[in-house]
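S.K.: Predicted model follows, preceded by the sequence.
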Amino acid sequence: MGSSSTFFKLGPVRQSSLPFGDLSCSPSVRLGPWDKGSVGWALSGPKWKQPKISTLAPSGWKAGDGCEVVRTGSASARASASAVLAELTWKLILTSLSPGFFIWWLFHWGMEHLPVEVIGNILSRLRAARDVVIASATCKKWREAWRNHLHTLSFNSNDWPVYHDLSARKLEILITQTIFQTTGLQCLSIFMDDVDEFSAAPVIAWLMYTRETLRQLHYNVKTTPNVNIIEKCGRHKLEVLALANNSITGVEPSYQRFPCLKSLSLSHVSISALELSLLLTACSKLETLALINPDIAMSDAQATMELNSLSLKDIYIEAISMDKFILEADSLENLHLKDCTLEFFELVSKGALRVLKIDDVSVIHLDIGENTENLEVVDVSSFTIMWPKFYHMISKASRLRRLRLWGVVFDDEDEVVDLETISVCFPRLSQLSLSYDLRDGVLHCGLQGSSHLENVVLLEVGWTIINDLFSEWVAGLLERCPNLKKLVIYGVVSEAKSHEECQILASFTSSIVRLMRKYIHVEVEFEYE
């Protein structure tokens, strides 16, 4: 690579094309040397001066290679543009298919040789609307890429502090002005935490303008009056839809179909049980569904919520409270229930389930069906279980690789996790995580038997209230895991410890030290909180 530099212009830029602010100058930018192994941005005054060339550069690079920016204008304008261009370059390097080849190609051939489609992809990688707009001011070619080849745009209140100071009306104008200068958006994200609500008219305008090309829509702002986003986006190419703080009404599956939708997330959304069921019917290719604290209206005649999907593979349900929930999903592979209160939950499927996660759920009757042969992960935490019934539910899972029972409470005080049963029924188990209250007498029942957990290589154990039985329990578990590689012990240590608690903790520490001398091949890790 030679030492000659490549020039391109950052202007002149029309004020109307910069909704996020004026650069206040028509600067020149020069690509030059590397500085200390990273992209260095050297700024000069009104007249360009050849800056010093750093001798510290990546191996194999010559002086004059790399990147160096020189521009004119106010100091604040120089700093602003340089910061954006530096971030752009780093993101451009980090996200390229082959960073080494890309750096060589970029600085050897120069910016002007970048195809406009590639520039559009670079701008899309930035995502944040303000960064995209400022970077697109680089030159005419980059502005063309913004207009015709930008496919991702995000308006997020966390990306720019000024968003917090703007009124809803000014934000609507800003977003409208920016979106309407693009022609092929595929991913649009609007997350404004400080905005109470947007007017319906601009929101409808954004959706109508982009819906022919849009593949992903993430939207979390209330609108007044309510906008039927389902109606505006149906029958088009949408693949991902994430809605929050909105209402969904008037779902008509025969008209509002989503032939391409694969992922649907509804967070704090108001919808009736019937319309939620109809919405799933309208999504024939839906694979992922997330329901997070939805406001689900149940009619007097419908005490049960029934959802049916032939294509659904992954469902996440959080903060739902109702009497009866029936999910019919033949292809479901991943079921995650979190912070739910249910009297009855039933999964009707054909045995495709691979991952079952239950976190802080209160349910009287739980039924995931008899076909559990394909289960690979069972993760249960902060949950009251009847062990014989729960074990029967998962006992056919001969492919189980990970079993986690953490902070569980047994419905019957005499119940305990039976290691003999686990070792016989789950021969492929490689990770075992157990944490529950230990009681004298019951503990020995759980450790009875002689079968080994041959494939367990990671063992995690924990306590909330430590007692003298814990070290004995750990010793019994270690004997059953002959090929163990790592032991992780989780514990809760109160700030105000009594003398008795200190003695128990000291005794436990001494016991573990003596025990691990017998298992020197096992890595031990402690996690206390």
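M.R.: Yep, it's here. Numbering: from 1, shown residues only.
S.K.: alpha carbons only for contacts and neighbour counts from here, please
M.R.: Noted.
S.K.: Now do the helices in the stretch 151-300 of the chain.
M.R.: 168-179, 200-210, 229-233, 273-282 (DSSP state H, counting those that start in this stretch).
S.K.: out of those helices, deepest packed?
M.R.: Comparing those by mean neighbour count (mean count of other Cα atoms under 10 Å), helix 273-282 comes out on top with a mean of 20.
S.K.: Could you name the helices and strands sitting against it?
M.R.: Contacts defined by 3 or more Cα pairs under 8 Å, 6 or more residues apart in numbering; DSSP states H and E place helix 273-282 against strand 304-308.
S.K.: Below is structure B, check it against A:
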Amino acid sequence: MEHLPTELIGNIISRLGPARDVVIASTTCKQWRHAFCSHLPTLSFSSNDWPSDHGTSQLEILVSRTLLQTTGLQGLSISMDEIGEFSASVVISWLTGVDPNYQGFSCLKSLSLKYVSISALDLSLLLTACPKIEILDLVNLEIAMSDTQHKVELRSPTLKSICVEQISLDEFILEADSLERLHLKDCQLKLIKLVGKGTLKQLVIDYVTSNAVTSTHLDIGDNLLENLEVVDIYEFTIIWPQFYKMISRSSKLRRLRLWDVFFDDKNEIVDLETFSVCFPQLSHLSLWYVYLRDGVHYALPGSSHLENVIEMELGWTTINELFPDWVEGLVKRCPNLRKLVIHGQDMDSEETEECMRLTSLIKHLINDKYEHVEV
């Protein structure tokens, strides 16, 4: 081991996983200690990795002291779901209080905070202290606000991917000129605002609701979505004219998923004609079967084909006699389709029997008329 480069030793001990094991390994010898302090690439703190008799304040001090000893971290994860309220703000205060010139986050590229509390101001300052940050995961944070503050504002010129999960806020504002992936999951947000320079490639909104009577307002400039390749929307209320206006310039879109979405105006109809004109490179399409209005099949108005769609997923909440016609109408408009997947819902025995009859009908229909499609 003494012949290995110190950088390699740092990489090896970081792969032990829990920070507790990494710290213990660093006491092996001077070379390993040096590797820990100067060449440790990643560090992961979890409440499961420490003795149960360690209280919250003890863990806050342990995390702080450990971070003070490392200078080159590129990845940091803190997950404290098994203890009381762990304060990341206390850790930040402790670090800067001991060392006002603390530069421990200067090399950080990946940061994950889960099940911790932090003030909105400290979260913003923490991101500013990471000049090379590229990946940010924020899960189930308890975000403290001042009396005059109702929003979280984050800014980073280097951030490429952010995932925000299980967070409740009035306003979430993100300014990120290099952002490529935005994922919002299980959140309560009144306003989502993105400011950038058109680098976004993936937009994923998974069960996001407003904590008000109105639907969540999505504020993303039209010019920011020109390079969008993936749009995945699940259980989210869409104001379709506004949403369509945003994504209509996304000519590079390859995957579109509108799954179990709700429309702010129940008279709105999403149609394949729109998809054909705006998304010529679309190859994967996922749609949810919703109500029919005035006898018009949802998503079927127009006659244009989606030439590049090779895989399609269709789902439903309430199945009826019109569902097979809707499925065939979609398949007919995708001449190069290779795979069709149909998802259902839990149901009682009577619904199960009807579902089996209709899905069997669909399978025979597709197999007889579209032999090239795998159902």
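M.R.: Alright, I've got the coordinates. Just so it is clear, the structure is predicted and the values come from calculations on it, not from any experiment.
S.K.: Got a TM-score for the two of them?
M.R.: After superposition, the two chains reach a TM-score of 0.83 (TM-score structural alignment, normalised by the length of structure 2), with 353 aligned residues with a Cα RMSD of 3.3 Å.
S.K.: Buried by neighbour count: which residues of the longest helix belonging to structure 1 qualify?
M.R.: What stands out as the longest helix in structure 1, according to DSSP state H, is helix 75-94. Buried residues in helix 75-94 of structure 1, counted by 16 or more other Cα atoms under 10 Å: 77-78, 81-82, 84-89, 92-93.
S.K.: now the next helix or strand after it: which residue numbers in structure 2?
M.R.: Of the helices and strands lying after helix 75-94 of structure 1 in sequence (DSSP states H and E), the nearest is helix 99-109. Under the alignment (TM-score structural alignment), helix 99-109 of structure 1 falls on nothing in structure 2.
S.K.: Give me the buried positions along helix 99-109 of structure 1.
M.R.: 102, 106-108.
S.K.: ok, so of those, who is nearest S272 of structure 1?
M.R.: Lowest distance from S272 of structure 1 to the buried residues of helix 99-109 of structure 1 (Cα to Cα) belongs to F102, with 51.3 Å.
S.K.: Just give me the match in structure 2 for Q448 of structure 1.
M.R.: With TM-score structural alignment as the criterion, Q448 of structure 1 matches P301.
S.K.: Touching, that match and E273? I think so.
M.R.: Yes. P301 of structure 2 is in contact with E273 according to Cα atoms under 8 Å; the separation is 6.8 Å.
S.K.: Show me which of these two is the more surrounded one.
M.R.: When neighbours are counted by other Cα atoms under 10 Å, P301 of structure 2 and E273 differ, and E273 comes out ahead with 18 against 15.
S.K.: what would the helices of the stretch 151-300 of structure 1 look like in CSV with distance to S507 of structure 1?
M.R.: Formatted as CSV, the helices of the stretch 151-300 of structure 1 follow (distance: least, Cα to Cα, whole Å):
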stretch, distance to S507 of structure 1
helix 168-179, 62
helix 200-210, 65
helix 229-233, 62
helix 273-282, 55
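S.K.: closest one to F383 of structure 1 among these?
M.R.: The nearest among the helices of the stretch 151-300 of structure 1, by Cα to Cα, is helix 273-282 at 26.2 Å.
S.K.: Where does that closest one end up in structure 2?
M.R.: Going by TM-score structural alignment: helix 273-282 of structure 1 matches residues 120-129.
S.K.: Which stretch of structure 1 is the lengthiest strand in structure 2 matched to in the alignment?
M.R.: The longest strand of structure 2 (DSSP state E) is strand 181-195. Using TM-score structural alignment, strand 181-195 of structure 2 lines up with residues 334-348 of structure 1.
S.K.: mind checking the end-to-end distance for that stretch?
M.R.: By Cα to Cα, to the nearest Å, the extent of stretch 334-348 of structure 1 from end to end equals 13 Å.
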